[in-house]
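Engineer: Just the structure for this:
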Amino acid sequence: MNEDELRRRVAGFIRDTDGADRAAALGAQFDAGLAWVHHPAGAGGLGLGPDRQAEVDALLAAAGRLESWERNPMGIGMVAPALMAHGTPAQRALLRPIFTAEHIWCQLFSEPGAGSDIAGLATRAVRDDRHGVGWVVDGQKTWTSLAHTARFGLALTRTNPGAPKHAGLTAFLIDMRAAGVQVRPLRDLTGGAHFNEVFLDGVRLGDDARLGDIGGGWAVATTMLASERAAIGGSVGERGSGAIALAVGTWRRTGSDPDRRVELTRLWVEAEVLRLSALRDQRTRAEGGPGPGASGLKLRRALLEQRIARFAMELLGPAGLVYDADAVRAVGPAPDDPVWTWLQSQAYTIAGGTSDVMRTIIGERLLRLPKEPGLPRDTPWAQIPR
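Structural biologist: Next comes the predicted model:
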């Protein structure tokens, strides 16, 4: 499909969905193959190169019709790539309600005893063929964003404790309304509760809920984590937007302190360099998918946005000591509040993999440095001290 044909398809979609409600328009976009153009026909795409999505998004943005992936961040940013890479045809049918956000998804990876060491998780899935081929899942997950609103979750479980920790994992799709699933909110520094702990107590699953091969869960996990880091580090906004826009606005509202102008300018330049780096990474990913370089962008963005958030809060002076957590509990996030932004930013170097994990990936996979000392990779999970 050449550029003119793609333009006509986008124009036809825009014309045919004029006045349609959001869900209907997003469904029509998926059906037209304009959701993920690199997917095959019928899966939201046209079988084109992934670089062509930028053309579609530019046309949709010009018409005011480009929707943010943040409407279903886990589903669009992480689960959809995993379904395409590892799912059955029946499982790929879940892509449409993911794109339309009719089904919100969450990621059931982290655990109290295995945070950044995801491969060390202990949640068990045991075969149970008494009522047909199936599984029973028991365990606890934590820091699960959106679990309280999610319709489905993608869980990583241990199916073979006698295998090395990376080899004994299997991924499953879980109905968050199923018997045995309990979600409890976890309140963070801001006073909000967008993430949760999830208890899985005897949750029964059919084998059709398994995503990928038995023992192939690590491949599913790496697909999702690479996509998550690419989404966090490689998201590209307009020049001067995002965290730096809040800092500039705060600087102006608080009297434009001339003594801090140089510091603000340096932060602005660093934010623009990061934005341009993310644009370059987008082109690289369009050619070969997300790789270890996404970890570098994720690390840089997390550290820079923490510095920007601290700068904006400090501009408030004594007012920066005042924070109304009760209001956040009542009405939700306050991204225009520098204090809320600073509190929220403390999670940036943890969410999506800690900064130390990012540095390890960069060191070992990009710089080819020796691996960090530890137990041999083939040590059975059951023999690893916990």
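
Engineer: use CA for all of it now, contacts and neighbours both
Structural biologist: Noted.

Engineer: ok, which stretches of this structure are helices?
Structural biologist: 3-16, 22-31, 53-62, 73-74, 80-86, 89-92, 95-99, 217-234, 243-253, 261-288, 293-315, 325-331, 338-345, 355-361 (DSSP state H).

Engineer: Now mean neighbour count and distance to P373 too, for the ones you listed, in a markdown table please.
Structural biologist: Below are those laid out as a markdown table (neighbours: other C-alpha atoms under 10 Å; distance: least, C-alpha to C-alpha, whole Å):
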| stretch | mean neighbour count | distance to P373 |
| --- | --- | --- |
| helix 3-16 | 14 | 51 |
| helix 22-31 | 19 | 47 |
| helix 53-62 | 15 | 42 |
| helix 73-74 | 22 | 33 |
| helix 80-86 | 20 | 31 |
| helix 89-92 | 13 | 39 |
| helix 95-99 | 22 | 41 |
| helix 217-234 | 23 | 21 |
| helix 243-253 | 19 | 37 |
| helix 261-288 | 16 | 31 |
| helix 293-315 | 22 | 21 |
| helix 325-331 | 13 | 43 |
| helix 338-345 | 22 | 31 |
| helix 355-361 | 18 | 12 |
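
Engineer: next up, for comparison:
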Amino acid sequence: MPDHAPQPVDRQLPTDEARDLLSLVRDIVQREIAPRAAEEEEAGRFPREVFTLLSESGLLGLPYAAEFGGGDQPYEVYLQVLEELAAARLTVGLGVSVHSLSCHALAGYGTKEQQTEHLADMLGGGLLGAYCLSEPASGSDAASLRTKAVREGDDWVITGTKAWITHGGVADFYTVLARTGGEGAKGVTAFLVPGDADGLNAAVPEKKMGMKGSPTAQINFDGVRVPGSRRIGEEGQGFAIALSALDSGRLGIAACAIGVAQAALDEAVSYATERRQFGRPIADFQGLRFMLADMATQIEAGRALYLAAARLRDAGRPFSKQAAMAKLLCTDAAMKVTTDAVQVLGGYGYTADFPVERFMREAKVLQIVEGTNQIQRMVIARHLAGPDSR
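Structural biologist: Okay, the predicted model is just below:
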């Protein structure tokens, strides 16, 4: 059965421009995304045309500077756009978040010449990006990555394999972290690699329990040659660049999680007020009413936390701890809310006739990507008590 468009959330937006922007997003959601989300996810279809439309509408570069084709929007606004998109279809919301993550290195650490040459196309020229940090043997321990970049004349030659790459095989460019020096974090450098580079090949996409419309694949670099002008930042600066991107990316995941949770709550409330048992709507029974109240409370708490972290970022203040907290709280809440939504719908919730089973399967991955929630707890504890002394 087709998904319904998400119910509008009453948002507090800082400007008339932001309110107009959100109206545009909701129009695109209602016309182009929500009506086909269930069918296309079941078929495993990647909605490239939706990303093209979002790019043409100025929605793929919202948090970046207007001088390079971005939207000049604060993170407080950008994240609420992500939430709206994810509520309609997580493949789209998460895809926008990943694309934004893949632009972060060049926007934040590239030279003016690099930004002038590449950023306009990346932010509003119809291109789609991917972010290559994880590897088959280095996920949470990203500093131990093995993909190598060796200098040959004015070029760099990249060899190795990246894993769990969202948009793997369909991206137009890849932000790649590769080892150019010794062991550990200080030997990592960032590169901007074209998607059609010789020697770059995507493996068969992973078969996932959710987000079937979003390709996730290993990317093999078999002597991929990139010019020195595509190195981002200084040699050995790549890991610091990656960590700064992940702080922002975690807020994107938090917003997407709240979008999925909100969609699940909307479906649960709709069903509970329409479904009748024992002569009255099941929403009249206290057990279900309390369950819905708890779901709504978790969503509001998560939304408040990710927006508070976004406002710190917008003010130029440290937000790493709050980003980890937001990612942790929001994704755990999404898992709980979507599981409870299945319970509210009972047997129907366990069928593909209603979208809540898909929401539950999608919520699970959000506890894993951009650093597992166990890693988020480590990050938070490090801010509170200092690094582990071992």
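
Engineer: Could you dump the helices of the first structure into TSV with distance to W105 of the first structure added?
Structural biologist: Converted to TSV, those look like this (distance: least, C-alpha to C-alpha, whole Å):
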stretch	distance to W105 of the first structure
helix 3-16	27
helix 22-31	16
helix 53-62	23
helix 73-74	6
helix 80-86	10
helix 89-92	14
helix 95-99	8
helix 217-234	13
helix 243-253	26
helix 261-288	24
helix 293-315	22
helix 325-331	23
helix 338-345	22
helix 355-361	25
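
Engineer: Now check K207 of the second structure against the first structure: what is it aligned to?
Structural biologist: Aligned by TM-score structural alignment, K207 of the second structure pairs with R187 of the first structure.

Engineer: repeat for L177 of the second structure
Structural biologist: Under the alignment (TM-score structural alignment), L177 of the second structure maps onto L156 of the first structure.

Engineer: can you pull the contacts of that match?
Structural biologist: Listed by C-alpha atoms under 8 Å, 6 or more residues apart in numbering, the contact partners of L156 of the first structure are 108-109, 123, 169-172, 217, 221.

Engineer: Which residue is the nearest non-sequential neighbour of it?
Structural biologist: Leaving aside its chain neighbours, L156 of the first structure sits nearest to A171 (4.5 Å; criterion: C-alpha to C-alpha, 6 or more residues apart in numbering).

Engineer: Please determine how far the aligned residue in the second structure for that neighbour is located from G238 of the second structure.
Structural biologist: With TM-score structural alignment as the criterion, the equivalent of A171 of the first structure in the second structure is A190. In this view, A190 of the second structure and G238 of the second structure are 5 Å apart by C-alpha to C-alpha, to the nearest Å.

Engineer: doesn't Y174 make contact with A190 of the second structure?
Structural biologist: No: counting by C-alpha atoms under 8 Å, A190 of the second structure does not reach Y174; the two are 10.2 Å apart.

Engineer: Mind checking which of those two has more residues around it?
Structural biologist: Neighbours were counted for A190 of the second structure and for Y174 using other C-alpha atoms under 10 Å; A190 has more, 30 against 23.

Engineer: how about that one, what does it touch?
Structural biologist: Applying C-alpha under 8 Å, 6+ apart, the residues near A190 of the second structure are 105, 175-178, 231-233, 235, 237-239, 241.

Engineer: Which pair in those residues has the greatest spatial separation?
Structural biologist: T175 and E235 (14.8 Å; C-alpha to C-alpha).

Engineer: Comparing those two, which residue is more hemmed in?
Structural biologist: Between T175 of the second structure and E235, counting by other C-alpha under 10 Å, T175 is the more crowded of the two (27 against 15).

Engineer: Could you find the closest non-adjacent residue to R311 of the second structure?
Structural biologist: Using C-alpha to C-alpha, 6+ apart and skipping the chain neighbours, the partner closest in space to R311 of the second structure is E76 (6.0 Å).

Engineer: any idea how far that neighbour is from T189 of the second structure?
Structural biologist: Taking C-alpha to C-alpha, one finds E76 of the second structure at 30 Å from T189 of the second structure.

Engineer: gap between the equivalent of D207 of the first structure over in the second structure and A149 of the second structure?
Structural biologist: When the second structure is aligned by TM-score structural alignment, D207 of the first structure is paired with G228. Using C-alpha to C-alpha, G228 of the second structure is found at 11 Å from A149 of the second structure.
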